[in-house]
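Undergrad: here are the coordinates; sequence isn't available:
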């Protein structure tokens, strides 16, 4: 239970996961999709999600270095959970 809560902590974490549910992304693609998110917070969230086994950081060879972020199998299993939360929030009374 602690790992689950730790993996989802933070204001922006679910939005980062939402973007990665759409497919693998570079850091700059994540920044563009979440413009209100600072570099520090995005870096922190990606590191936390990596430590929790939710996100995989794939460094591609070459120059300049290219890094892609993907959800692990564990991360992809968050999809239905987050969808249920978003659906629940959308059905909230005004």
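TA: That came through, no problem. Bear in mind that the values here come from a model prediction, so they are computed numbers and not experimental data.
Undergrad: make it CA atoms for all contacts and neighbour counts henceforth
TA: Fine.
Undergrad: can you point out the buried residues in the helix or strand harbouring residue 75?
TA: Using DSSP states H and E, residue 75 maps to helix 73-76. Residues of helix 73-76 classed as buried: 75, 76 (neighbour count, 16 or more other CA atoms under 10 Å).
Undergrad: alongside the first one, take a look at this:
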């Protein structure tokens, strides 16, 4: 977990510390709809390597954005779920989606 004393003075910078990586934003996007297994996340986050996905999931768990549940099965089953803190990022992701849609629409006007 991030130490409160280590947090930057700027709240935008604090947010970027938690989700400033494109992979973390995409992981959040996919977990907003509910719990996912590692393999589901690997398939849905196009282009991410297993090592990078594992590293990002561990970091997000450490920072309280998601929980990891391991089931004692063979092979082991692991599920990831957003915490309340993770779900609190939903308005940020919704705003990013809205902006991205509007941007795509605006550049279509210039392509014609």
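TA: All right, it came through fine. Model, not experiment: these values are computed from the prediction.
Undergrad: where does the very next helix or strand once past the helix holding residue 75 of the first structure end up in the second structure?
TA: Remark: after helix 73-76 of the first structure, the chain's next helix or strand is helix 78-90, criterion DSSP H and E. Residues 89-101 of the second structure are the counterpart of helix 78-90 of the first structure, counting by TM-score structural alignment.
Undergrad: how far does that stretch sit from its chain's centre?
TA: How far stretch 89-101 of the second structure lies from its chain's middle: 13 Å, per CA atoms, centre = their mean, to the nearest Å.
Undergrad: got the contact list for that stretch?
TA: For stretch 89-101 of the second structure, the external contacting residues (CA atoms under 8 Å, 6 or more residues apart in numbering) are 25, 29, 32.
Undergrad: taking these one by one, which sit in helices?
TA: 25, 29 (DSSP state H).
Undergrad: what is the nearest of the contacts of stretch 89-101 of the second structure to residue 81 of the second structure?
TA: Nearest to residue 81 of the second structure among the contacts of stretch 89-101 of the second structure: residue 32, at 8.4 Å, using CA to CA.
Undergrad: the closest one and residue 78 of the second structure, how far apart?
TA: Remark: distance between residue 32 of the second structure and residue 78 of the second structure (CA to CA, to the nearest Å) = 17 Å.
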